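Colleague: curious how this folds, go ahead:
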Amino acid sequence: MTNKLITMTSVVAVSLLSLASAVTADADEYQTSGTVGFIPSTEVVPPHNPDEPEDEVTPVDPTRPDGKPEPGMPGPLSIDFASSFNFGTHTITNKNVSYDAEAQEIQTKGEDTHVPDYVQVSDYRGNRAGWTLQLSQNGQFKTNDAQHPSVLDGAVISLDDSYAVGLTNAVAPDTYNTSLSPDGSKTVIMEAEKGEGTGTWMMPWGYDGDLKPDKENGNMLIDPKVRLSIPGTTPRDAATYTTTLTWTHN
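Modeller: Below you'll find the predicted structure:
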């Protein structure tokens, strides 16, 4: 009895399998496609937090009375934000000195905090062509006295311990430490080879652990990786000295 049951079950299974094969053999196939396209973005990319890249932030410019930084550029290849450098106020001396820049203040998630000074750029052209970011100093630090400006001869801005922080999984661009020349010559500080650097990238100088208070300037937090060095032989007036920096992304 048991053997007969097994035999009958096997016959039924073979019959069903034969029927399924016949149906499959007679079936027609019909294929469709999926497609999606992209175009370059011309939107202005808001500044982000180099410590938490996905967070959008509102940076503060310490060199402007209203604290509002220069607006970012529209895409697809853009400079979204760059820190201004405030080296504080100091007692006149005849010694060789170095002063560190104020750390970048940002407003994020309803709170004020500080991060290392940084620059942010974006590439949403969609062609993986690569790019360079250059920086130049437009003249030496000097006072605003139109007739007899005092020039801070020999003063040098140095930018060290740079690295790239991105919002995508693209290959990161290279970063370069540098010392600026006041003659206006451009120096490459960030570079993406072909196939690299797509999306949004930040380049901080230093890390959060590097930031420290400056007692001479009310304990403001400073970034020791952005430094102004002045020879002791350079005369100094009791005044504010300024210069401008130009960032070029191409």
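Colleague: only C-alpha atoms for contact and neighbour calcs from this point on.
Modeller: Noted.
Colleague: hmm, Ala192 and Arg128 touching each other?
Modeller: No - using CA atoms under 8 Å, Arg128 makes no contact with Ala192, being 9.2 Å away.
Colleague: tell me what the longest strand seen in the chain is packed against?
Modeller: The longest strand of the chain (DSSP state E) is strand 220-230. Helices and strands touching strand 220-230, by 3 or more CA pairs under 8 Å, 6 or more residues apart in numbering; DSSP states H and E, are strand 97-102, strand 156-159, strand 212-214.
Colleague: next one: the helix or strand following the second one to chain centre, how far?
Modeller: Translated: strand 156-159. Next along the chain after strand 156-159, taking DSSP states H and E as the criterion, comes strand 165-166. Its chain's average C-alpha position is 6 Å from that of strand 165-166, according to CA atoms, centre = their mean, to the nearest Å.
Colleague: tell me the SS of Leu17?
Modeller: helix (DSSP: H, G, I helix; E, B strand; the rest coil).
Colleague: roughly how far does it sit from Thr24?
Modeller: 11 Å (CA to CA, to the nearest Å).
Colleague: can you list the buried residues in stretch 99-113?
Modeller: The neighbour-count check on stretch 99-113 (16 or more other CA atoms under 10 Å) flags Tyr99, Asp100, Ala101, Glu102, Ala103, Gln104, Glu105, Ile106, Thr108 as buried.
Colleague: which residues does it contact?
Modeller: 55-61, 83, 85-88, 114-118, 211, 220-229 (CA atoms under 8 Å, 6 or more residues apart in numbering).
Colleague: which non-adjacent residue is nearest Tyr118?
Modeller: Pro204 (4.0 Å; CA to CA, 6 or more residues apart in numbering).
Colleague: run this one through as well so I can compare:
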Amino acid sequence: MRKLDKKINFLVVPVAMISLVALNSVTVYAESESLSGTGKIEFSGEYPQDIVDPEKPGEIVDPGETPQLKGDLRIDFVPKLDFYQNKISDKDEVYYGNAQNFFGATKPRGNFVQVTDLRQKPTGWTLQLRQEMQFTNKDTKHTEIKGAMLSLDKSWVSSTKDMSNAPQLSKEIITIDNVGASYNLAQANSGQGGGTWSISFGASDENQNNQKNTLEPRLDREGQAVLDPVFDNKPVYLNKAVSLSIPGTTIVDPVPYTTVLTWILAELP
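Modeller: So this is what the prediction gives:
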């Protein structure tokens, strides 16, 4: 389960009628008469909230259902991180998340967040991530994966907009070693970050942004490709840019454990 939290100053814009007056160069004669008319235009609905391919940002993709925020400054998409089913171990282990899959012909991508800023005068924004609790399962003996740490690496940004206006990303690996604390992922200063931006962790070998390929086919214990029943049985890929480390001293049970991640989009003053 993923939870979204939005901490911004809301800019309320009432529905307005726009009057248009056409000005043309004319020759005026002393005995002529003129009349003035009005122009009118009206809009309905909302701005499209499409998800775009982080590696081909001009193309719309379908990653399935996702929680979304509304408004001029919003989060359009957040990843649902899945670390697959793994064998219990008494050694220190690092597990990799599933890469983002899509319906249709789009191949897997690194896990990504999509932010859109449609404000006329963008003052900037910050994107943060907070893990609300440790990985838990209340219905088993060992209810918590003690010492588990989620890490996000190889971050990069893409858009159809001029990259000189791109938000700045954290240069460090984001390792959530303090559950309940908020970690900075990206920041757009005043005048930056307008339009739609994808903040990705990892990339496929299709990317043309000089990013290292972090995706590999996920294989089962027999060495066969794992298929994703949600996305038309397409192959599942793992993403080495998204990992979960678990100490060997931590005792776990053969059950699923989950956590809650809060993605925070804040408007800069």
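Colleague: can you give me the TM-score here?
Modeller: Scored against TM-score structural alignment, normalised by the length of structure 1, the superposed chains reach a TM-score of 0.75; 203 aligned residues with a CA RMSD of 2.3 Å.
Colleague: which residues touch the residue nearest the centre of structure 1?
Modeller: Geometric centre of structure 1, nearest residue: Met202, 1.1 Å, by CA atoms, centre = their mean. Shown in contact with Met202 of structure 1 (CA under 8 Å, 6+ apart): Pro50, Tyr118, Val119, Gln120, Val121, Ala164, Val165, Gly166.
Colleague: for the aligned partner of it in structure 2, helix, strand, or coil?
Modeller: Met202 of structure 1 maps onto Ser198 of structure 2 when the alignment is built from TM-score structural alignment. Put simply, Ser198 of structure 2 is strand when judged by three-state DSSP.
Colleague: hang on, the earlier thing: between Leu17 and Thr24 of structure 1, who's got more neighbours?
Modeller: Leu17 (12 against 9; other CA atoms under 10 Å).
Colleague: and the more buried one, what's its match in structure 2?
Modeller: For Leu17 of structure 1, no residue is aligned by TM-score structural alignment.
Colleague: how much space separates Leu17 of structure 1 from Thr242 of structure 1?
Modeller: Counting by CA to CA - Leu17 of structure 1 and Thr242 of structure 1 are separated by 87 Å.
Colleague: dump the residue contacts of Ala192 of structure 1.
Modeller: By CA under 8 Å, 6+ apart, Ala192 of structure 1 lies in contact with Gly130, Trp131, Thr132, Ala172, Pro173, Asp174.
Colleague: and those residues, which of them are in strands?
Modeller: Per DSSP E, those map to strands at Trp131, Thr132, Asp174.
Colleague: what's the match for the first one in structure 2?
Modeller: In structure 2, the residue equivalent to Trp131 of structure 1 is Trp125, according to TM-score structural alignment.
Colleague: for its match, what are its contacts?
Modeller: Here Trp125 of structure 2 is in contact with Gln187, Ala188, Asn189, Ser190, Gly193, Leu265, Ala266, Glu267, Leu268 (CA under 8 Å, 6+ apart).
Colleague: if you set the cut-off to 6 Å instead, what comes out?
Modeller: By CA atoms under 6 Å, 6 or more residues apart in numbering, Trp125 of structure 2 lies in contact with Gln187, Ala188, Ala266, Glu267, Leu268.
Colleague: buried ones among the residues you listed?
Modeller: Gln187, Ala188, Ala266, Glu267.
Colleague: out of those, which are inside strands?
Modeller: Gln187, Ala188, Ala266, Glu267.
Colleague: distance of the last one from Ser243 of structure 2?
Modeller: Relative to Ser243 of structure 2, Glu267 of structure 2 is positioned 29 Å away (CA to CA).
Colleague: same question for the second one.
Modeller: The spacing between Ala188 of structure 2 and Ser243 of structure 2, counted by CA to CA, is 26 Å.
Colleague: Gly139 of structure 1 reaches Pro182, doesn't it?
Modeller: Yes - with contact defined as CA atoms under 6 Å, Gly139 of structure 1 counts as touching Pro182 (4.6 Å).
Colleague: the two - which one has more neighbours?
Modeller: Pro182 (21 against 16).
Colleague: start to end distance for stretch 107-118 of structure 1?
Modeller: 15 Å.
Colleague: cool, stretch 72-84 of structure 2 as well?
Modeller: 35 Å.
Colleague: can you give me the buried ones in it?
Modeller: So for stretch 72-84 of structure 2, counting by 16+ other CA under 10 Å, buried means Asp72, Leu73, Arg74, Ile75, Asp76, Phe77, Val78, Pro79, Lys80, Leu81, Phe83.
Colleague: which of the contacts of Ala192 of structure 1 sits closest to Thr143 of structure 1?
Modeller: Thr132 (32.1 Å; CA to CA).
Colleague: so where do the helices sit in the stretch 1-150 of structure 2?
Modeller: In the stretch 1-150 of structure 2, no helices are defined using DSSP state H, counting those that start in this stretch.
Colleague: map Leu167 of structure 1 across to structure 2 for me.
Modeller: In structure 2, Leu167 of structure 1 lands on Thr160 (TM-score structural alignment).
Colleague: once you drop chain neighbours, what's closest to its match?
Modeller: Pro57 (5.9 Å).
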